[in-house]
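Predicted structure and sequence below. I'll ask about it afterward.
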Amino acid sequence: MHVGLVIAGDIDDGSGGFYYDRRLRDRLRDRGHEVTVASLSWESYPRQLADALRARRIATQLDAIGADVLVEDGLAHPSLVAVNPRVETPTVALLHMIASRARAGLVRYGVRQIERRFLSTVDAAVYNAEATRRAAEAMGAPERSVVAPPAGDRFSPDVSTAAIRERAAERPLEITFLGNVVERKGLDALVEGVSRLDRGSESGRSDGGGRSDTDGRSVDYRLTVVGDTDRDPAYVDRVRDAAADAGIAGRIQFTGRLDDDAVADRLRETHVLAVPSRYEPFGMVYLEAMGFGCVPLATTVGGAAEFVRDGESGFLVAPEDADAIADRLRRLADRERLAEMGTAARQAYEAWPTWTESMDDAVDFFEEVAR
């Protein structure tokens, strides 16, 4: 089988969606299939829409690949909405997210209409989560589909229960945010939540130095922000200003982007992986952190609930709910609970399909479509 993998931008980009695309490409090749990667516009959404002016030419180029099936990353949907009706090759949408969910107001409405049109032009779809499939089918996506979720075994950490318990006893409470520092990821809400730890809770007290108490034991904490700060510098400045205004800037470290080895080192030292996104279509970073026995503080919006059991292997909080964030972090100040939830997180990671298993489901589906 020959697969044309159509993406927006550079497949070697560091984001989770592109990592998924690379794993899919490599698994297809491992199973003896030919893969041709076709890269379309990525600079901006309007620039992608402008591809409609050359839709016939792009359709001819995609058909010229000679593929048995075109697998189209959903992030390329603005470029493809006018192309697919002209393509003769069978098409499968590869949806990492519902793009309109990451936007607001009239922009969200406009993107949703374009996205809806794109989904009506494909023959089948592969989704990263059941939540993504439900949302897409409500927009008119084809019923022929499969869910092939991301896996968490990129680092394949060898972490024992004893090591998780030993780390849980260490202080301070190490909280890590991992992701591009953009508004959708909710770092502002996390910083607000952490700042409330300094002010204590209704039943606790604060010593004014970053320690609060709810049951007679002090809580010490530190937040490390790992991720690209160049995507939205104005947002980063707002978060830094909020931390300074709250008097906690000294407790927050921004590392910028790190390579995989450095990320793994950070997760080995982390108690809590906190990314309270406004929308997280799956949340691969949560699952990867769970492999290290880190407790995920994840969002209720998206696919995280499919592998995070709230209150058992992690916590799910609504977007922008700083009170809930502070409350869940206070609960993890109980080091026995931290150890139990870290162990449960590791067990959930071990029960989840590997990348090979998940990508095989996608490849099997492509073979069916091609036939």
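Thanks, I have the structure now. Residues are numbered from 1 along each chain as shown.

CA only for contacts and neighbour counts going forward, please
Will do.

name the element V225 belongs to?
Using DSSP states H and E, V225 maps to strand 221-226.

That strand: what's the following helix or strand?
As assigned by DSSP H and E, the chain's next helix or strand after strand 221-226 is helix 233-245.

also this one, for the comparison:
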Amino acid sequence: MPPAGGDRGGMYAERHGADRRGGTSLLYLASHIRPARTGGERYNLHLLAAAAAAGVRVCECAYSDHPLYRWLAQRCGLWRLCRPFAFLWMQFQIVRHRRRVLLFDAWTAPLVWPGVRLVRGRYLVIAHHLIGDMAEGALRRAWGMAAERGLLRGAAAVLTVSRASRAQILQRTGGRGCVDVIHPAFTPVEGRTRGGGGCVRLLFVGHFTRAKGVEELLQAASGLPRDRPWVVELAGRDDVEPATTARLRQMRRASGLEERVVLHGRLDDAALRERYLCSDIFVLPSHREGYGIVLLEAMACGLAVVATTAGAIPEVVEDGVRGLLVPPGDVAALRDAMARLIEDERLRAALARAGEAFARAHPDWAGMERQCVAWWRSRLPLPAG
């Protein structure tokens, strides 16, 4: 489980202010904090725990915890007011706590800009990957990219999770700012794959979204040879983009893959562990990836990997050594790589062995937290001792 990083201050976090108790006080403003639902949120919780270990007084503040936000989210016809509420809430909190050190996740940039101009140079940013250019509509996309650029340029420092993300951030900011890299850790699934028996099982784990390439995955699956026993399983949240999930179901019916493609949706830890342990191949056709913790989880279980060259994936999966990489969005290349591993059991085993060795040597959460403690001490003025 992620560590308990700080106090849950809600909207009334000022009792942790540096002016009351001396030393450094940090306020993390976010959309959601606990429990961690993604690898990125888990990383953030460990980062907060490291701040506390470094002597920083940490407080957390999430707009999704506010009763009014929850009320709006649960009312049919009023959920559209959630985003305006989140924007106003973030702007208010920035003004209210402008004398404190603030921490933001880069994806909240459209909600905190332009308020962060008030605290320019006095806040920190954690950036797993940038999403400003993913917004739907030209106006929202332009606003998202401008907000990201402004947030990143005004930060005292930015912490990111990979060299690829660092390069993307520096490109977005025109080379301005200090950007540090600390790779995320992961918790290996206990056990090693026993395979799918006589059927080759291919597994995808992640949100059912366009950015994860799930539609390309089903298109590629429709072109796999039907004379071999194989099954593709997708596990992850299917409520993030309902339209994408609906298209997946329609594509499965239209391609006659009802018996070959299983859409599990979200699974608990025990059920997800079982999917890892009875699979042979892991497929991640993402269009962007901050790091790819699920790749490490799959590799640690002894699965061969097919993924794309998007984002930081090549830092985890060396093409031809620890897996097979294809260009993002290239359905034909994805299909060919999947078919190759279905057919070639020896190649599958060789890639799995190399990937497992790499994943097992990866730092654990305790090691990552030690790096984060050093980062906090280098970036914040902390009390002596």
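Structure's in. What do you need? Everything quoted here is computed from the prediction, not taken from an experiment.

TM between them?
Once superposed, chain against chain, the TM-score is 0.83 (TM-score structural alignment, normalised by the length of the first structure); 343 aligned residues with a Cα RMSD of 2.7 Å.

The strand holding V225 of the first structure vs the second structure - mean distance after superposition?
Here the mean offset of strand 221-226 of the first structure against the second structure after fitting is 0.8 Å, by mean Cα distance after the TM-score superposition for the first structure.

In the second structure, what stretch matches that strand?
For strand 221-226 of the first structure, the aligned range in the second structure is residues 230-235, judged by TM-score structural alignment.

how about the residue sitting nearest the centre point of the second structure, what does it touch?
Nearest to the mean C-alpha position of the second structure, counting by Cα atoms, centre = their mean, stands G40 at 4.1 Å. Listed by Cα atoms under 8 Å, 6 or more residues apart in numbering, the contact set of G40 of the second structure reads H128.

State whether it is indeed within a strand.
No. Residue state for G40 of the second structure (DSSP: H, G, I helix; E, B strand; the rest coil) corresponds to helix; a strand is not indicated.

Map it across to the first structure for me.
Aligned partner of G40 of the second structure by TM-score structural alignment: G17.

quick one: contacts for the corresponding residue of the second structure for Q347 of the first structure?
The pairwise alignment with the second structure assigns Q347 of the first structure to A357, based on TM-score structural alignment. Contacts for A357 of the second structure (Cα under 8 Å, 6+ apart) come out as A300.

Let me know the helix or strand that A357 of the second structure is in.
helix 345-360.

what's the neighbour count on the residue mapped onto A305 of the first structure from the second structure?
Matched across to the second structure, A305 of the first structure falls on P314, judged by TM-score structural alignment. P314 of the second structure is flanked by 19 other residues according to other Cα atoms under 10 Å.

what's the nearest residue to V295 of the first structure if we skip its chain neighbours?
With Cα to Cα, 6 or more residues apart in numbering as the criterion, V295 of the first structure has its nearest non-adjacent residue at 4.7 Å, and that residue is V272.

For the aligned residue in the second structure for that neighbour, the count of nearby residues, please.
In the second structure, the residue matched to V272 of the first structure (TM-score structural alignment) is I281. A count of nearby residues for I281 of the second structure, using other Cα under 10 Å, gives 29.

And I281 of the second structure, how close does it get to L325 of the second structure?
From I281 of the second structure across to L325 of the second structure, the span is 13 Å (Cα to Cα, to the nearest Å).

where's the match of Q347 of the first structure relative to V161 of the second structure, distance?
21 Å.

before we move on, back to that, which residues touch the strand holding V225 of the first structure?
Looking at what lies outside strand 221-226 of the first structure - Cα under 8 Å, 6+ apart - the contacts are 171-180, 210-211, 251-258.
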